[in-house]
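>>> no FASTA, just this:
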């Protein structure tokens, strides 16, 4: 287990669970989260990741008390943090090559929502509140929230959600496809870890290829998608996991995936 004042990491059976200990994203918590994600990315024993929060919130975006101090100091540089620390944090999480499950234990707002939508799967606590928040404080969007919303719910609903930053529930988020499972609050982390455990026991290289194709499938041409799939399939066809799965199918037994 590794721990800072704002982020903890625990590992079990190939699953790394990263927990945000504070609801607001301060300079320190952003740095700690980015460092933890990068450490996970470099750890070959990790085959799936769970990202969650603690207490009543998953993540409510910028620590506004810290932001007010920056505004009062020099408004012209107060939002340099977007390029300096938000973007590296989101990019690090999105770049993870193993499957990621986000356990939304409570309020998920602003940059917190942008971060959550970069996970591969999302489990949310029943009744948890979601919101874009930015327009409500006179800002546009950051943390790639706009692109994540367009990808998840389409341009029309994304526009409405950003222009009218009203909160909505986990149940509504589930109906819209923003979350995959809505469960009682006490079951959120266990459900997310169960999903991650199932993925950690699966064909890691195949999951990596799936993530790579999905990352560009909505914007690439048909020709580019076919070419990428072809390259990836050729490589996957030579992996232990593919050969093992075919042999297991013929032998009528469960495959033993090793991630190779």
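Sure, I can see it. Given the structure is predicted, the values throughout are model-derived calculations rather than measurements. Numbering: from 1, shown residues only.
>>> Only C-alpha atoms from now on, for both contacts and neighbour counts.
Noted.
>>> and the gap between the spatially most central residue of the chain and residue 96?
In the chain, the centroid-proximal residue (CA atoms, centre = their mean) is residue 119; its distance is 2.2 Å. Using CA to CA, to the nearest Å, we find residue 119 at a distance of 9 Å from residue 96.
>>> what does residue 107 give?
For residue 107, the distance to residue 96 - CA to CA - is 24 Å.
>>> repeat for residue 61
21 Å.
>>> for residue 211, same thing?
The value you get for residue 211 to residue 96, if CA to CA is used, is 9 Å.
>>> next one: residue 45
Counting by CA to CA, the gap from residue 45 to residue 96 is 13 Å.
>>> swap in residue 67?
Counting by CA to CA, the gap from residue 67 to residue 96 is 29 Å.
>>> same check, this time on residue 176
Where residue 96 is concerned, residue 176 sits at a distance of 25 Å (CA to CA).
>>> if you count what's nearby, which of these two comes out ahead?
Neighbours were counted for residue 176 and for residue 96 using other CA atoms under 10 Å; residue 96 has more, 19 against 14.
>>> Please work out how many residues are found near the nearest residue to the more buried one once chain neighbours are set aside.
Using CA to CA, 6 or more residues apart in numbering and skipping residues adjacent in sequence, the residue nearest residue 96 is residue 41, 5.9 Å away. Look at residue 41: counted by other CA under 10 Å, it has 19 neighbours.
>>> SS state for residue 41?
helix (DSSP: H, G, I helix; E, B strand; the rest coil).
>>> Take this one as well and set it beside the first:
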């Protein structure tokens, strides 16, 4: 497929997806959504992919929805924003959350609105120190969508989530790290190199175990402790028969570097 709104490629187990509308701060249009969806389909179909790295081109990560793509003229019929969420943004968040591999987000600039929500849906978020996170929905009389109302309170607590969602204030990358919203804030010139190094680490890691870890952490929010203990037991039973577990133990015992297959 030829992409016009994103850059996408797979190399050495790493899928890299770059939002590529830099003149519009990589804001989403319907065409861009369809290209991202096609990239995720390709990732799922390619058995060599072990990790996904998402970032943005230019000076911003993603400014959310391109409002000119669904502009509302005075006196015109209202736009069904719920349809946009249901057809595009919700499936994108679920695709990130259910992808059976680590998803790294390298936030290279402002992440606003749905752009911030997309970043926070990823498993590990790195951000340039010049980057910022803005819950801009309140400025338009809207609610934080794309999973924003789900991720924010779970990551930073109810009080901080409410302040960000209702005031729309800019949160710096350093403060986001301090609050636990992201994994790490980095000097701007170190962001992409560290993100790639992390992706290379995951490309050689036991992907199946990481996928189970991702799912277990997500289910812990709704499970009781007995349910979570039962889930852990079932997962350990399944992972204990995997190639990667046998390889990891043998490498440890024989003091050699393991060669994981991700299965």
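Sure, I can see it. What you see is a predicted model; the values in this text were computed from it and never measured.
>>> Spell out the residue ranges of the strands in structure 1.
2-3, 7-12, 15-20, 48-52, 57-59, 100-104, 107-109, 121-125, 129-131, 168-169, 181-183 (DSSP state E).
>>> Could you dump the ones you listed into JSON lines and include mean neighbour count and distance to residue 157 of structure 1?
Output for the strands of structure 1, formatted as JSON lines (neighbours: other CA atoms under 10 Å; distance: least, CA to CA, whole Å):
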{"stretch": "strand 2-3", "mean neighbour count": "12", "distance to residue 157 of structure 1": "38"}
{"stretch": "strand 7-12", "mean neighbour count": "17", "distance to residue 157 of structure 1": "33"}
{"stretch": "strand 15-20", "mean neighbour count": "24", "distance to residue 157 of structure 1": "29"}
{"stretch": "strand 48-52", "mean neighbour count": "28", "distance to residue 157 of structure 1": "26"}
{"stretch": "strand 57-59", "mean neighbour count": "28", "distance to residue 157 of structure 1": "22"}
{"stretch": "strand 100-104", "mean neighbour count": "29", "distance to residue 157 of structure 1": "21"}
{"stretch": "strand 107-109", "mean neighbour count": "27", "distance to residue 157 of structure 1": "17"}
{"stretch": "strand 121-125", "mean neighbour count": "27", "distance to residue 157 of structure 1": "19"}
{"stretch": "strand 129-131", "mean neighbour count": "24", "distance to residue 157 of structure 1": "13"}
{"stretch": "strand 168-169", "mean neighbour count": "16", "distance to residue 157 of structure 1": "13"}
{"stretch": "strand 181-183", "mean neighbour count": "20", "distance to residue 157 of structure 1": "20"}
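>>> Serialize those to TSV and add fields for distance to residue 74 of structure 1.
Output for these, formatted as TSV (distance: least, CA to CA, whole Å):
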stretch	distance to residue 74 of structure 1
strand 2-3	33
strand 7-12	29
strand 15-20	29
strand 48-52	33
strand 57-59	26
strand 100-104	34
strand 107-109	25
strand 121-125	37
strand 129-131	28
strand 168-169	34
strand 181-183	42
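>>> right, and these - which one's nearest residue 159 of structure 1?
The minimum distance between residue 159 of structure 1 and those falls on strand 129-131, with 12.9 Å, by CA to CA.
>>> Onto which residues of structure 2 does the closest one map?
Aligned by TM-score structural alignment, strand 129-131 of structure 1 falls on residues 132-134 of structure 2.
>>> same thing with stretch 96-106 of structure 1?
So stretch 96-106 of structure 1 sits over residues 99-109 in structure 2, by TM-score structural alignment.
>>> Can you get me the start-to-end distance on the matching stretch?
25 Å.
>>> what comes into contact with it?
Stretch 99-109 of structure 2 is touched from outside by 44, 50-57, 59-62, 96, 119, 122-128, 130-132, 188, 191-192, 195, 199, 202, 207-208, 210-212, 214, with contacts defined as CA atoms under 8 Å, 6 or more residues apart in numbering.
>>> What of stretch 236-243 of structure 2?
208, 209, 245, 246, 260, 261, 263.
>>> what residue of structure 1 matches up with the second one?
When the two structures are superposed using TM-score structural alignment, residue 209 of structure 2 falls opposite residue 206 in structure 1.
>>> how close does the closest residue to its match other than its chain neighbours get to residue 208 of structure 1?
Leaving aside its sequence neighbours, residue 206 of structure 1 sits nearest to residue 236 (CA to CA, 6+ apart; 6.8 Å). Applying CA to CA, the value for residue 236 of structure 1 to residue 208 of structure 1 is 10 Å.
>>> One more: residue 148 of structure 1?
19 Å.
>>> Have a look at these two and say which one is more surrounded.
residue 148 (19 against 16).
>>> Next, the contact list for the more buried one, please.
Counted by CA under 8 Å, 6+ apart, residue 148 of structure 1 has contacts 114, 117, 118.
>>> Tally up the residues packed near the aligned partner of the second one in structure 2, please.
It refers to residue 117 of structure 1. Using TM-score structural alignment as the criterion, residue 117 of structure 1 maps onto residue 120 of structure 2. Burial measure for residue 120 of structure 2: 23 neighbouring residues, criterion other CA under 10 Å.
>>> Can you tell me how far the residue nearest to the centre of structure 1 is from residue 230 of structure 1?
25 Å.
>>> ok, now how distant is the nearest residue to residue 24 of structure 1 once chain neighbours are set aside from residue 29 of structure 1?
Nearest residue to residue 24 of structure 1, sequence neighbours excluded (CA to CA, 6+ apart): residue 63, at 4.4 Å. Residue 63 of structure 1 is 10 Å from residue 29 of structure 1, where distance means CA to CA.
>>> Settle it for me: which of the two has more neighbours?
Each of residue 63 of structure 1 and residue 29 has its neighbours counted (other CA under 10 Å); residue 29 has more, 20 against 16.
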